[in-house]
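1. Generate coordinates for the sequence data below:
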Amino acid sequence: MSNSNELFKHLRMSELPDFENIELIPIGSDGIENNDKMGVLSEELPILPIRNMVLFPGMVIPITVSRQKSVRLVKKAYKGDRIIGVLAQANNSKEEPQPDDLYKIGTVAHIVKMFVLPGGNTTIIVQGRKRFEVKEFIKLEPNLLASVSYLEDNFPKKLNKENKALVSSLKESAMKILNLNPEIPREAQIALDNIESPAFLVHFLSSNINAELKEKQGLLETLDGIEQATKLLEFMMKEIQHLELKREIQSKASSDIDQQQRDYYIRQQIKVLQEELGVESPEQELDGLRAKGAKKKWSKEVNDFFNKEVSKLQRTNSMSAEYPMLMNYAELLVDLPWGEYTKDNFDLAKAKRILDADHAGLAKVKERIIEYLAVLKMKGDMKAPILCLYGPPGVGKTSLGKSIAKALGRKYVRMALGGVRDEAEIRGHRKTYIGAMPGKVISNIKKAGSSNPVFILDEIDKVGADHRGDPSSALLEVLDPEQNNSFVDNYLEVEYDLSKVMFIATANSLDTIHPALRDRMEIIEVSGYTVEEKIQISKKHLLPKQKEEHGLGKDSFTISDAALQKLIEGYTRESGVRKLEQEIGRLVRKITKSIAMNEEYPTKVQAADIEKLLGQAFIEKDAYESNEFAGVVTGLAWTPVGGDILFIESLLSKGKGNLTLSGQLGDVMKESAMAALTYLKAHADDYGIDYRIFDQYNLHIHVPAGAVPKDGPSAGITMLTAIASALTQRKVKSKLAMTGEITLRGKVLPVGGIKEKILAAKRAGIKEIVMCSKNRKDVEEIEKSYISDISFHYVDAAEEVLKIALMKDKVKNPIKLEIKE
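-> This is a model prediction of the structure:
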């Protein structure tokens, strides 16, 4: 009984040779053997180590010995008094154990019988007598010999009600285990019924309970009989729970098999009914999938993967929850356009005509797109930078992508990235999740029906990031020509070639785009439209579109150019045309209402009619203010909705030379003001400024519209001119505006947003603009007709700015500066 995984296994000892001739020691009423027959026990005992079992007093068990020391010991003892000490070995090693490997409490055993079995092994039948504790090991050779003290059981002779209930629970639990475990022989029940002694019952059950060696040794070392019985009951309850769970699992497995057979029969019936009704059965669906898969132009790896998925579907119960998930996945595989491409139309002249017809202005952008298409025509692949159209809202970035798709004859798809924070939106969810689906890239490719569409990544600067991942990083693989030929979607699991897709991104701002993502794209600025361009866009696109949407004919009414200009300048303030389209729609609705109600309406809308139809203009045109005040200079600024003009005001007041900045200025503008002031302090003599003024007068610089945050380097030379005008009380040149950054050395640096700023200046009636000479190239890119009435002064140093901007005349009623000696 080297392993007690099953209860009451010792009852099979009758299978041993000559078991009938074994003479056992009589058991007393206390469950312990009769010592009168055995004689007095010695204080020195030969020790037999045993593995994987514990011998309890009164128990009869077979022990097979194979180690040389153990064989010599039992043969010698069998010839003598047949008394040995049995100690359990703490480890499971087959080597000869050392004293430290043995537990210190064991059981004295009487060798009842010894057998030499075929193969050389020796088996002994032993009967446990009483417990002992090792004081010390006296000898190690030729076998272990130990000095011992004997331990008496502490089991009450007379049981109280509580103890009787405990013993009764032990018997009931044992009977329950017998009923739950069919492998235990029925003789065990007879043996239990014949046990009258509570002490012997505890030892009997402790010996046969299914527990670990350490736990059984713990029961042996528990001398208090009631405490041992309590621990034993805990182990038996665990065993009952284990057996009940085992029976439940077996019962469930059996019922599952029965259910599967029942389900098979029902499915066969359903199949027959579906055939009668003409409804596709699961087998027919799978055949359809295989037929579609056979027509696909995919690689051998993908084909093998698809066939594996279909085989998995075939093995899955069509009524199970997993079946529709597997079916959806297989259908996605066959629905994707593997290797399916539309033929490109490389008529570049036609492409140019389409771009010109769809978009007024944007000459630089359209030229770059034609270059891009020309390279694609000559090279034949898409390994080129991804285009990113960057500019303010409503300038036609997304519609440019539509025009490119129309010019090439490709499918067009658009993916809105605004507010996307989950990486799974790009790469897809893993199939292990309920409700998993592919990412937007693969989903849109499926929707397009070809592997080479024009793919618009709209609002790429609005991509966010949170605990669910960084979508910007996921886009790196999509937009890298060196990697996207083997893009792997988490849901799809196999590589998909995106290298033939023409990706075009759009953005309003470059600051929030991931640096690595920005590096993969070629930035093309789509700046705002001039008033003339907006008039042409309104006449060619916006007005016809709004007439159609409101059910009016093309000739129902017309709008003059003057009326459109008034509409643009008085009701919109933007670089693009989105707000303009809304206002034209509002105007068309007014006329539609008049037509529907048979009221009079203007068939040709003039400028005077705009206010009658739309009410008072709510946007005041940016206008230049006179140069009657010293220290007031017109600057040019860039805003997300286009260019604008701003006024820098500076004023002197008696004080201690303090500098005050107001108007909700950002750090960069504050630094520009301090740099300009320091430059003038250093060059005061050059401009006829008494240096003592800086210590005796406070300087206040203010930018109106204080509720609007303002920042940027563009106001550097504007602030310089404003401070110089305030200090000298000289007039600033009339109808002059400027933009540019300044350094402490007086060097003028270039700035951005030139086209938008020039358009703002033109709207305000500015006639001359001062800017850095390095911005000349930006001006040359603007169509000449738009800037024909503006003069440009290109400068490199601060003294050039002041020479152009400051007049020799002083303002009317200049401030009298009183300088103390």
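2. from here on, contacts and neighbour counts on C-alpha atoms
-> OK.
3. Help me confirm that residue 386 comes into contact with residue 524.
-> No: counting by CA atoms under 8 Å, residue 386 does not reach residue 524; the two are 10.4 Å apart.
4. Neighbour count for these two, which is higher?
-> Taking other CA atoms under 10 Å, residue 386 and residue 524 do not tie; residue 386 has more neighbours (20 against 16).
5. now what about the helix or strand containing residue 425, what contacts it?
-> Assigned by DSSP states H and E, residue 425 falls within helix 424-427. Contacts with helix 424-427, where a contact means CA atoms under 8 Å, 6 or more residues apart in numbering, come from 438-441, 471, 474-475, 488-491.
6. Specify the local secondary structure of the closest residue to residue 393 other than its chain neighbours.
-> Closest residue to residue 393 apart from its sequence neighbours, by CA to CA, 6 or more residues apart in numbering: residue 576 at 6.0 Å. Of the three states, residue 576 takes coil under DSSP: H, G, I helix; E, B strand; the rest coil.
7. what number of residues lie near residue 576?
-> Residue 576 has 24 nearby residues by other CA under 10 Å.
8. and if you look at residue 777?
-> So residue 777, with other CA under 10 Å, has 10 neighbours.
9. Please state the offset of the host helix or strand of it from the chain centre?
-> Assessed by DSSP H and E, residue 777 sits inside helix 776-780. Mean-position distance between helix 776-780 and its chain equals 45 Å (CA atoms, centre = their mean, to the nearest Å).
10. Let's compare: structure for the following, please.
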Amino acid sequence: MDKDTKDIKENQNEVKELPYRELPLIPLKDTVIFPHMVVPLFIGRDKSLKALEEAMLKYEKHVLVVSQKKPDEEAEVEGLYQVGVIANILQILKLPDGHARIVVQGTDRAKILSFKQTDPFFLVEFEKLEEEDSKDPEIEAMVRILISKFEEATKLGKNIPSEAVIAIYNISEPSRLSEYIATHLINSTEEKQLILETTDLKEKLKKLLKYVQKEISILEVESRIKNQINQEMEKHQKEFYLREQIKAIQKELGEAEEKQVELEDLKNKVKEAKMPPEVEKKVYKEISRLEKMPSTSAEVPVIRTYLDWVINLPWSKKSKDNLDIIKAEKILEREHYGLKKVKERIIEFLAIRKLTKSLKGPILCFVGPPGVGKTSLGKSIAAALNRKFIRIALGGMRDEAEIRGHRKTYVGALPGRIIQSISQVQTNNPVFMMDEIDKVGTDFRGDPTSALLEVLDPEQNHSFTDHYLEVPFDLSNVMFITTANLIDPIPEPLRDRMEIIEIPGYTEDEKIEIAIRHLLPKQLKFHGLNKEKVKINKDVITKIIREYTHEAGVRNLERNIASLCRKAAKLIATNKAKSVTFTVKNLEKYLGVAKYSYGMADEVDRVGVVTGLAWTPSGGDILFIETLIYPGKGQLTLTGQLGDVMKESAQAALSYIKSNAKTLNVSEEILSKNDMHIHVPEGAIPKDGPSAGVAIATSMVSALTGKKASKNVAMTGEITLRGQVLPIGGIREKLLAAHRAGIKKVLIPEKNKKDVAEIPKNVLKNLEILYIKEVQEAFQATLLDN
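-> Prediction:
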């Protein structure tokens, strides 16, 4: 039995009726005293000490104790509850500092009627509150529930002395039992005060049950939280113990120090890399995971490989741009002949970079036929800018992961080609060339061109995210260059992000200069020869261009020069000759019979045969359009693998001729009693496009009128049913083809006059160009009088 209970038992019959209707008042902080309870109190405030002295002298050791509403404030009349307990002072102990420690026993509830004085201590008039008692069975039931709840709270960990648990069974009065339980189970001063103020026993028990159930609910939550914490603590302790065991084993095997050195090395590399904060945070998180894992874990090599890729990226490393514009111009001139537009664009970029210091890398797209030097131009640009050069081939690429990489959870996952290449050159501002962007494919693995949309957008590529890295990498400093033979296959959204620079085919003079300046020295060096051992003059190169190649670029020209160098190397290596001189006369001996004829497009003027001009992916070319008239019913036959557009051009030409037969001196009898066959030679090669309309019409009129067409005239242009000539594309390539073929006069639409400004002067010097509006102008310029 605890001391409180013992005192209650001893004093149960000692409470006597007081002769006073006033008592000194002691305010209490965070404490509510119930009747019959023995409680120690610490008295420190002046008013309370003086009230204590007054009680000892005049009121037979009795005081009225009342709780404050707000314990952190000074005791004032308004801040006190109106119901308290009359307390008998059982013991008093004076402390050296003037304060006192007392033990009091509650006797009766009392309600304050009025304050007789507030200074130097509170003196109040009071009245006792009598509690109603009852033998209601409901009260007995609630008492039993309260006892069970008390036991439940004890089991849930409520801090209750074991003596109090035993004492609960020795209290028979429901009122005192409820107050005893309230003292030990309820924490809230406000809730205890409500219990104290309730005089109806049944109502008091109901309130107490409510408060006790609330406390038990809180205890259950606390218990659950404690269990969770204990389980986590046990888990952490177990992990700690196991890690210590692993460390001990690793130490015995000599692995612990090695792993620690490796982790420290990784952390030092992270600091040196100067990554963005969000990337650094991610890397340190992965290092922390690696540190906790045993060396035998299957995930260790995955994390280690990932960290190697991320840390080794050039986050802050960049090449210093060469901003000497004159020097850059010299490099471009030395490396490449011609290509004026491209060189101007690079010099403009350098000039702006020199002035602003912070220009984002442009996205250039070089479009032109094969062999004109698009790829090698990228290397020259890198040399001019003093940047590293990267080249990847996009031709045939069908997997989006080639650009963006695979998730690192896949077996054998790697970053995409973009990140791999940048990691390899170790600078974040290289010249990055993507070859053959027009030949990217699509299948079930995705569309690589869609992945390129972010890469090739200066407004987005500052935060390019590779699937493997899972962190953004800044590509805005990279100068991207793409190449293509045709612009049409490139998707429109991707095309919109690039600056298109067209690189047309070379003229004969340009090819000669390129061969002498670049191709010949390169092949001589490659084959271990020099100018003294092998002599190839300008005339020989001219003959190779005219009779052994037929292209817009210079790739086949280089192959033929390489073939001559091999022949010479064989002769010199076998001691059959000390030096070899190639001439126009002996060229056939080494390269074989000429593959192409150079000179007139046709040897003689012919009826129904007209020279047209065509554009092909490898440059411009000439084609012959032949028309034959023979007895029939006015039908039109078209052969030579002509496309739908070209067939429609022939139909339009025939309709125009029929509607203007009188003007053209074509009799209706010839049109109605004869069939017409139009053929374009080299039938194995598909042909299409509207630009052959003028040539087809001229060929048909020549055949119908019997007038010969001049062999020296070539033409291009689309016609309408009214005979108007519409503009077409590829003028530069077509005029170069006419020049190569030895054509003297070329007919082109008048609206293409502006395109002639880009034609080299040496080509224009040898060509007579006529600008036509109506197809009849072509008839007049081409058809000869018999």
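11. what TM-score do we get after superposing?
-> Comparing the two superposed chains by TM-score structural alignment, normalised by the length of structure 2, the resulting TM-score equals 0.68, with 557 aligned residues with a CA RMSD of 2.4 Å.
12. picking up where we left off before, mean offset of the helix holding residue 777 of structure 1 relative to structure 2 (after superposition)
-> Superposing on structure 2 and averaging over aligned pairs (mean CA distance after the TM-score superposition for structure 1), helix 776-780 of structure 1 comes out at 2.1 Å.
13. so that helix corresponds to what in structure 2?
-> With TM-score structural alignment applied, helix 776-780 of structure 1 matches the range 753-757 in structure 2.
14. what's that stretch in contact with?
-> Looking at what lies outside stretch 753-757 of structure 2 - CA under 8 Å, 6+ apart - the contacts are 731-732, 771.
15. Wait, residue 86 of structure 1 touches residue 49, no?
-> Yes: counting by CA under 8 Å, residue 86 of structure 1 does reach residue 49; the two are 6.0 Å apart.
16. which SS state does residue 345 of structure 1 fall under?
-> coil.
17. how about it, what's its partner in structure 2?
-> Using TM-score structural alignment to pair residues, one finds that residue 345 of structure 1 aligns to residue 322 in structure 2.
18. number of nearby residues for its match?
-> Residues near residue 322 of structure 2, counting by other CA under 10 Å: 17.
19. mind listing what it touches?
-> Residue 322 of structure 2 neighbours (CA under 8 Å, 6+ apart): 328, 384-386.
20. What remains of those residues once you look at structure 1?
-> Of the contacts of residue 322 of structure 2, the ones still in contact in structure 1 (both residues aligned by TM-score structural alignment, their matches' CA atoms under 8 Å) are 384-386.
21. ok, of the residues you listed, which one's closest to residue 763 of structure 2?
-> residue 384 (30.4 Å; CA to CA).
22. can you pull the buried residues of stretch 102-113 of structure 2?
-> 102-112 (16 or more other CA atoms under 10 Å).
23. Output those as TSV; include the columns distance to residue 342 of structure 2 and secondary structure.
-> Listed next are the buried residues of stretch 102-113 of structure 2 as TSV, based on distance: CA to CA, whole Å; DSSP: H, G, I helix; E, B strand; the rest coil:
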residue	distance to residue 342 of structure 2	secondary structure
102	101	strand
103	102	strand
104	103	strand
105	104	strand
106	104	strand
107	107	strand
108	106	strand
109	103	strand
110	104	strand
111	102	strand
112	102	strand
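24. quick one on the thing from earlier: can you flag which of the kept ones among the contacts of residue 322 of structure 2 belong to helices?
-> Among those, DSSP state H puts 384-385 in helices.
25. Would you reformat the kept ones among the contacts of residue 322 of structure 2 as TSV and include distance to residue 192 of structure 2?
-> Listed next are these as TSV, based on distance: CA to CA, whole Å:
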residue	distance to residue 192 of structure 2
384	88
385	85
386	84
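26. Take the kept ones among the contacts of residue 322 of structure 2 and lay them out in CSV including distance to residue 755 of structure 2 and neighbour count.
-> Converted to CSV, those look like this (distance: CA to CA, whole Å; neighbours: other CA atoms under 10 Å):
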residue, distance to residue 755 of structure 2, neighbour count
384, 30, 25
385, 32, 25
386, 35, 17
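27. Mind telling me what element residue 41 of structure 2 is part of?
-> Counting by DSSP H and E, residue 41 of structure 2 is found in strand 38-43.
28. which part of structure 1 lines up with that strand?
-> Using TM-score structural alignment, strand 38-43 of structure 2 pairs with nothing in structure 1.
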